[in-house]
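[1] Sequence first, predicted model second:
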Amino acid sequence: MLTLIKGGEVYAPSYMGKKDILLVGNKIGYIKDEICVPKDFVDINIIDAKDKYVVPGFIDSHVHICGGGGEGGFKTRTPEIQLTDITLGGVTTVIGVLGTDGTTRTMSNLIAKARGLEEEGITTYVYTGSYQVPIRTITGSIQDDIILIDKIIGVGEVALSDHRSSQPTVEDIMKIAAEARVGGILSDKAGVINIHMGDGERQLDFLEEIVETTEIPITQFLPTHMGRNTKLFIKSIEYAKKGGFIDFTTSSSSEEKKSRDTKPSRALKILLEEGVSPKNITFSSDGQGSLPKFDNERNFIGLGVGKVTSLYEEVRDAILDEGVSMDKALMTITSNPANILKLYRKGYIKEGMDSDVVLIDKDTLEIDTVIAMGRVMILEGEIIVKGTFE
């Protein structure tokens, strides 16, 4: 199938101006100022992108595709995600994770769900493990999982500074990082450790100690939930200036949205003003994960569910409400996660890359059309492809 996107204004995510883009199957074939179709050539799908921005498909690097939760008992286990929960948010690549529950949610389940979503049309990868240490793997080894299982690109989400963690030592995390790093080197994968940051007082202490006392580079870690509280956010600025990657969670409860002073869109503006490299900042949704609420004594009092659609909502807010430039805002969900996670064919609009493309309305900045691996999933706001059980 050939698909021609005509007359759109391209952010790749850097600005390219008005271009025509020819998608050849699952790859971007040509990008030209104008691509003309011969009059007698009929086997081509033409999408009019006039008055649209054309951007790379979004990468969500932290999604509980099997569901998450359980902090309030078995009835609070959130359901598995559906395809359109993802594509309606412009996301064409997801990284699946396990969270608090590494018992009833298993690595076999996670990989099977990832393969199912890929059969339905999007690109998927996963992390091995969950909150718990020692890491529960498929093969019995972190290094072997990363090297031998194509879907596994790193470790996560390992919980630190959180009352729900396994309370690992610095040495525990050090050994996990070392094994993941070698696994990544030998398989040309990222081998990163996705760290769940809780709201405890230790914050980033473990990661900073490892970087200062070993040969493991700061780029081996991708700590998330960095806007969880103001103290952690302030600490993240210093950490990122040292070269560390920092990830901000876009899903939140309505109460958090009202009170949080580290909303990702706002945080992005502050980070850029503080001189943090725009290449070191990512957003992820925590989609389909539970959003547990605890009282001051750590008792469970309520639950929400994370939404993948929140990912682009925060990018849009950064542009419209905070005045962040479109290219820098888009980097947080396109080129940055692609580079950090070594997803070589993702995150850019460039000839030879995977044909993951999103069209955005220029006036409203709402998502208009979503194309994943050359297949139109959403067209002019309407769902074209549904998941198997939708």
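    Structure's in. What do you need? Residues are numbered from 1 along each chain as shown.
[2] alpha carbons only for contacts and neighbour counts from here, please
    Fine.
[3] what's the spacing between the longest helix anywhere in the chain and its chain's center?
    Secondary structure of the chain per DSSP state H: the longest helix is helix 170-187. Chain-centre distance of helix 170-187: 21 Å, with C-alpha atoms, centre = their mean, to the nearest Å.
[4] ok, now stretch 332-349?
    With C-alpha atoms, centre = their mean, you get 10 Å for stretch 332-349.
[5] if we can go back for a sec, could you pull out the buried residues of the longest helix of the chain?
    Neighbour-count burial for helix 170-187 flags 173, 174, 176, 177, 178, 179, 180, 181, 182, 183, 184, 187 (criterion: 16 or more other C-alpha atoms under 10 Å).
[6] Contacts only, for the fifth one.
    Residues touching residue 178, when contacts are defined by C-alpha atoms under 8 Å, 6 or more residues apart in numbering, comprise residue 216.
[7] Against residue 266, how distant is it?
    34 Å (C-alpha to C-alpha, to the nearest Å).
[8] ok, second structure coming up, stack it against the first:
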Amino acid sequence: MKILIKNGLIVNSDAKFKGDVFISGDKIVAVGENLEAKFDAKDAKIIDAKDKIVMPGFIDMHVHFRDPGFEYKDDIVSGSKTAVAGGVTTAMPMANTNPVNDNAAITRDMIAKAKSCGLIDLFPIGAITKGLKGGGITEMGDMIEAGAVAFSDDGLPVCSSDVMRAALEYTKQFGSFVISHCEDCSCCRSGVMHEGKVSALLGLKGMPREKEEIMVGRDMLLAKLTGGHIHIAHVSSEYSLKMIKRAKEDGINVTCEVTPHHFSFTDENLMDYNTNFKMSPPLRENSDKLAIRKALASGLIDVIATDHAPHHIDDKFVEFDKAAFGILGLQTLVPLALKLVEDNVISLERMSLLTSKNPAKILNLSDKGQISKDFLADIVIIDPNLEYVYDENLNQSKSTNSPLFGKKLKGAAVVTIKSGRVVWEFPNIVG
């Protein structure tokens, strides 16, 4: 199949320019001006991207597709549909499934389901410990051979420093890395939100920043000891960022990610006890949000990842203390990231860097993350001015646990192309 994207603002991590993209098969054949005159496009699907942004397909390093075991929340098929509706063409689902993705058979099964669906590239993250129980590490070599790209017990911390050390040592041998869910559970005190003025006003138990910062410090020291690569997931604390900055300056092999909800919202959004704002790590204070936005602008943060975490309505429509942690994120990635651009926090080029180029670099995906000749034709076309209501007519997930559900948003992925095939078109807008 041939596709010609015309008249778009093409945005890579290092440049933006108006032009065309010509695709044949699963690869980008040419990028430039007036390509319709230079190539035989009579059999091509023509997409006019005037007044739209053309970016490399997003690579989301942190999602939960709940498959196997919790398919009533989401599964690999619905997760894939949700991903492409948000411009994500490559996703890395976490291992906290049921059964846990702690062996090669489950890893292979997840990949096979995604290939059968045919919408995204799915690279599973294997569990660090068997059953996420914090004890012995998994057979990492077997899982990497089956297709796992990294290891994490996300949702739970690895409490044992010795186990985390072993994980860093083993992943280093295999050219892989560890994604750390940084949480010192002994500091949690059964908290359900950030510990501060708002938690006191609401009468809810709080979790201090230090419960994250203690483990960030420990895991970076273990990376220093082993030379392994540690990737800090969903950073939420200003002081965590200060420690990451120091670690990078000292040459420790550390990368990190932040989520759209942590650079968009604060604990003050919980004043009406909306459980859709309940997440782990929790929304923190405005000073933390501002620190994250500053770190995005400076280049300290490597990746924006959604931590897409679907939950059934029964998991959220309960008392705040009993509600599950987690928020949908895939279909709200574009409007929240574009708000950073609108607020002059980051440029479009840096948005592309954080959502595509850097994840591709971390994952050693040499044919992704850029719109250039011979790269894989994974592309998202964004209408930055499109206003719409994010509702059941657009939502592709089985779940609705987003505080933005039913709200008017601005900016959306209107076309998503995966390996040269159109896999998403915004309803009633394109096509």
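    In hand now; what should we look at? What you see is a predicted model; the values in this text were computed from it and never measured.
[9] TM-score, when you put one on top of the other?
    The TM-score (TM-score structural alignment, normalised by the length of the first structure) is 0.78; 352 aligned residues with a C-alpha RMSD of 3.5 Å.
[10] on that earlier part again, show the subsequent helix or strand relative to the longest helix of the first structure.
    Heading C-terminal from helix 170-187 of the first structure, the first helix or strand you meet, by DSSP states H and E, is strand 192-197.
[11] how far apart are that following strand and its match in the second structure?
    With mean C-alpha distance after the TM-score superposition for the first structure, strand 192-197 of the first structure departs from the second structure by a mean of 1.2 Å once superposed.
[12] quick one, that strand and helix 170-187 angle?
    On the basis of axes from the mean of the first three to the mean of the last three C-alpha atoms, to 10 degrees, strand 192-197 of the first structure is oriented at 150 degrees to helix 170-187.
[13] Residue range in the second structure corresponding to the next helix or strand after strand 192-197 of the first structure, please.
    Sequence-wise, the next helix or strand downstream of strand 192-197 of the first structure (DSSP H and E) is helix 205-213. Mapping helix 205-213 of the first structure onto the second structure (TM-score structural alignment) gives residues 217-225.
[14] Show me the helices in the second structure, by range?
    Going by DSSP H, the second structure shows helices at 35-38, 76-85, 104-117, 140-146, 161-173, 197-202, 210-226, 238-249, 260-264, 286-298, 313-316, 333-342, 348-352, 358-362.
[15] closest one to residue 70 of the second structure among these?
    helix 76-85 (10.6 Å; C-alpha to C-alpha).
[16] Show me what the closest one is packed up against.
    When contacts are defined as 3 or more C-alpha pairs under 8 Å, 6 or more residues apart in numbering; DSSP states H and E, helix 76-85 of the second structure sits against helix 104-117, strand 408-418, strand 421-425.
[17] highest average neighbour count across these?
    Ranked by mean neighbour count, those are led by strand 408-418 with a mean of 23 (mean count of other C-alpha atoms under 10 Å).
[18] what's the angle between that strand and helix 333-342?
    Going by the same axes, to 10 degrees, strand 408-418 of the second structure makes 110 degrees with helix 333-342.
[19] Identify the residues contacting strand 408-418 of the second structure?
    26, 57, 84-89, 119-120, 334-335, 338, 377-390, 422-426, 429-430.
[20] do that again at 6 Å, thanks
    Strand 408-418 of the second structure is contacted by residues 86-87, 334-335, 378-389, 422-426 when judged by C-alpha atoms under 6 Å, 6 or more residues apart in numbering.
[21] any chance of the helices of the second structure in a markdown table, plus distance to residue 95 of the second structure?
    Shown next, in a markdown table, are those (distance: least, C-alpha to C-alpha, whole Å):
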| stretch | distance to residue 95 of the second structure |
| --- | --- |
| helix 35-38 | 44 |
| helix 76-85 | 13 |
| helix 104-117 | 9 |
| helix 140-146 | 12 |
| helix 161-173 | 15 |
| helix 197-202 | 31 |
| helix 210-226 | 19 |
| helix 238-249 | 24 |
| helix 260-264 | 21 |
| helix 286-298 | 26 |
| helix 313-316 | 20 |
| helix 333-342 | 22 |
| helix 348-352 | 27 |
| helix 358-362 | 19 |
